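>>> Output the structure for:
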Amino acid sequence: MRKITSKMTFEDDKEEVASKKHNANPLKLTESSGILYPYYFGDDPHVKLKNIKNIQSKTGDIFLCSYPKSGTHWIMEMVNMLVSGSTEHPQKFNFLDPMIICDQVLDSVPCPRIFQSHLRFNQLPASFLKRKGKIIYILRNPKDISVSLYHFVQKEGRIKYTGKWDEFFQLFVNGKVGYSSWFDHVASWEREKEKGRHPIHFVFYEDLKEDAVRELDRINKFLSLNHPNSFLQSVAECSTFTKMRKQKYLYHPFPAEVMDENYVDFLFRKGTVGDWRTLFSEEQNMQLEEVYETEMFDSKLRFSYG
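You can find the predicted model right below:
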C-alpha cells in the first residue's frame, strides 16, 4: 500500500497536539493530528479521541467503521438484527458513536455493544484492539459519497453549508471535509486488513444493494452466527430503504440544534447507486477519476458506480 499522506500517531505521552479551527473553511472544521473533524466535536477533538482510546472493551463488542455517508445506519440496523436474532426494531435509538455518546452512557449499554464510528483503525479503543474485537468496515464509491455528503452538510443544523456544489466538490477531492480525505481513510483501512492481524470484514454498499442476502450471509459467517437463509431474507426485507426511513426514533442521537425534525430526509435521502450523475460534470468526473488513480494506484479495491 502507498504511504498515507495524513499519517496519524496516538502515543499520548509523547505527542504534542496542535488543534485549531479552520476559520477559512466554510464547513467549520477543527483539526487534530492532521485530521479534520466537524467543529461540534469541540475546538480540540484530541480530548475526545484520547477518551475513546481509553474506553474499556467488553466481550462481544463490535465496531462498524466507515467514511461518512457510506451507509452506516443501514448496515447497523442489519447487524443489530443479526446479533439479536430478531427482526423487531428496538424501541429506542441504537446509535453508539463514541465521538457523540458519553462514556457513562456507553458503559451502561448491555453487551453485546455495536459501535459505529468514522475513525481510523488506530483511533479505536486500545483494549478493543488488544482483545481483537471484530470490525466491519463499510465501503461506498467516492462519487456517490461526495454527493450524499454535500446534501448532508447543506441541512446539518450547525453547519448549514451554503456553498455551491462546484466548491464543495473541490473540498471533497482535496480532503478538506469532516474526517479528511476519503482516499486516505479507505487506503488506511485496506492496509490494516492486508496485514491480517485483526478480524476486519469489508462490505461494499453497492454489493448490499445488489444482493443483500448474499452479503448478510458473509457478515453472518464473519460474526460466527448460524442464522439460516430464511432469517437472512427476513432481515433484508425488514431493513429496506423505505422501512428504514420510517424508524425515525432510531437515528436521532444529535441535539435539535444539529438536526431538525426533518433529519430523516437527509440521513436517508435516496439510498441509490449512481446518484453522483445528478451533480457531476464531465470535467469533475474526469478529475475525480484522475485523483483516484493517483491516490489509490496500488489498491486492490474495485467500486461500482451505477
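>>> can we go C-alpha only for contacts and neighbour counts from here?
Will do.
>>> What segments of the protein are helices?
According to DSSP state H, the chain carries its helices in the segments 46-53, 72-84, 103-108, 126-131, 142-155, 165-173, 182-195, 205-210, 212-222, 229-238, 241-246, 264-267, 282-295.
>>> Check which residues of the third one are buried.
Buried residues in helix 103-108, defined by neighbour count with 16 or more other C-alpha atoms under 10 Å: L106.
>>> check contacts around the most centrally placed residue in the chain.
The residue lying closest to the centre of the chain (C-alpha atoms, centre = their mean) is S66, at 2.9 Å. Residues in contact with S66 (C-alpha atoms under 8 Å, 6 or more residues apart in numbering) are 72, 117-119, 137-139.
>>> Would you do the same for the sequence below? I want to compare the two.
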Amino acid sequence: MAQGKVMDLKSEKDVWDLQNIKRAQLVDVKEVPLLDTTAEKWEEVWRFKARPDDLLICTYPKAGTTWVQEIVSMIQHGGDTEKCDQLPITERIPFLELFINDGCPTSLEVADAMPSPRTLKSHLPVQLLPPSFWEQKSKIIYVARNAKDNATSYFHFHRMNKGMPEPGTWDQFLENFIEGKVAWGSWFDHVIGWWKAKNHYPILYLFYEDIKEDPAKEIQKIAQFLNLDLPEVLLNQVMQHTAFENMKQNPKTNFTNVPSFIMDQSVSAFMRKGTVGDWKNQFTVAQSEWLDDACAQLLKGINLTFRTQL
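Presented below is the predicted three-dimensional model:
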C-alpha cells in the first residue's frame, strides 16, 4: 500500500472515486509482467538510489514477505512489540514498486525521506532490481516458497485484492502462474535468479518451509546476517510475536487497515493459513503432476530444491 495516509483510508472513503478502483492490467517491463501502475512509473523505480546500509526484503509475492518483514522489525527493535506496533508494517517498510493513485506520497518518496538505516520491500526479480542496490552492495534478504503453496496463496490473494489483475478460474490462474503470465513474472525465473545472485552479493536466501519448521534457527540466522545480537529471551519474544496466529490477529500486520473496497478479507484473509502443504486442498492430482513436471524441467541442474510438505 502507499504510505503516509494508509491509516486514514477508512475515514476518508468519501474522497475516493470507487468507480476508479479497477483491477490492474499487466504490462511487460523488460519482458517481465508488472502491474500497469508500476510500469507507468518504471523509470522512477529504476533510478531509485539505494544506500550502503539499506536492508531490502525481497520475495516472490505471497512467499512470506510480511512474516519476514515483522521478524526483521522485531529484531531491529530489540524485541520491543510496542515500538513495532506504533505503525502498520506498510508504513515501517515501504514497498518500493507499488503505486496507488490516492494522492499520498509514493513509496519511493517515503523511502527517499527516511533516515538511514532503511528497511525496504520489493517483489522484483533480480534483473529488474534498481542497479544502485548492486552498486551500494546493500544487504538483501530473499525468501523463497515452494511453487505449489505459493501459487495457491497468490491465487487467493488475487481473489481478495481488487487492485490485482482478475485471476479467472483456478485452472486459468495456475496455467498463467506456470507460464509466468502473472504480476512479477515467472516464479521459476524469480527463485533461480536470486539463487544465483547470492553467490556474488550480500544476500541471505531463506526458505519459507525452513522458517516454519524451525523458526528459532532461521530467526537467529537473520539476526546474524544483520550483525545484531539476539539472546534467548529476545528470540522467544520475536518468535511469539511473529507466530502466524498472532500476526493474523495483529492490525499492524494483517492489513485490516486497508479498506474492504480494495482488499475484501471476507473473500479471503490477507493472512490466510500460513501453512506448508495447503496446496493439497487446491490442486487436483493432474495439476500437481503438471507443476511437478514443470519444476523438474525448469529447476534442472540448479541445485535448488523445495519441500512441499513438512
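>>> List the TM-score for the superposed pair.
TM-score for the superposed chains, counting by TM-score structural alignment, normalised by the length of structure 1: 0.82, backed by 275 aligned residues with a C-alpha RMSD of 2.4 Å.
>>> Just the contacts of S66 of structure 1: which are in strands?
117, 137-139 (DSSP state E).
>>> Now check M76 of structure 1 against structure 2: what is it aligned to?
Residue pairing (TM-score structural alignment): M76 of structure 1 is matched to Q69 of structure 2.
>>> Return the distance of that match relative to F188 of structure 2.
According to C-alpha to C-alpha, to the nearest Å, Q69 of structure 2 and F188 of structure 2 sit 23 Å apart.
>>> So the two - more neighbours on which side?
Using other C-alpha atoms under 10 Å, the more surrounded residue of Q69 of structure 2 and F188 is Q69, with 24 against 18.
>>> Contacts only, for the spatially closest residue to that one that is not a sequence neighbour.
Nearest residue to Q69 of structure 2 in three dimensions, chain neighbours excluded: I57, at 7.0 Å (C-alpha to C-alpha, 6 or more residues apart in numbering). I57 of structure 2 makes contact with 65, 68-69, 119-122, 140-142, according to C-alpha under 8 Å, 6+ apart.
>>> which of these does structure 1 keep?
Checked against structure 1 using both residues aligned by TM-score structural alignment, their matches' C-alpha atoms under 8 Å, the contacts of I57 of structure 2 keep these contacts: 65, 69, 119-122, 140-142.
>>> and stretch 113-133 of structure 2, how far from the chain's centre?
Distance of stretch 113-133 of structure 2 from its chain centroid, counting by C-alpha atoms, centre = their mean, to the nearest Å, is 13 Å.
>>> in that stretch, what's buried?
Using 16+ other C-alpha under 10 Å as the test for burial, stretch 113-133 of structure 2 gives 118-126, 129-133.
>>> tally of neighbours for D275 of structure 1?
Other residues near D275 of structure 1 number 18, with proximity taken as other C-alpha under 10 Å.
>>> Leaving out the residues flanking it, which one is nearest to the counterpart of it in structure 2?
Counting by TM-score structural alignment, D275 of structure 1 corresponds to D278 in structure 2. What sits nearest to D278 of structure 2 in space, not counting adjacent residues and going by C-alpha to C-alpha, 6+ apart, is D149, at 6.4 Å.
>>> Report the contact partners of the one you found.
Counting by C-alpha under 8 Å, 6+ apart, D149 of structure 2 makes contact with 276-279, 308.
>>> how near is it to L226 of structure 2?
For D149 of structure 2, the distance to L226 of structure 2 equals 28 Å [C-alpha to C-alpha].
>>> got it, and V276 of structure 2?
27 Å.
>>> try W184 of structure 2
Counting by C-alpha to C-alpha - W184 of structure 2 and L226 of structure 2 are separated by 27 Å.
>>> Comparing these two, which shows the higher neighbour count?
W184 (21 against 17).
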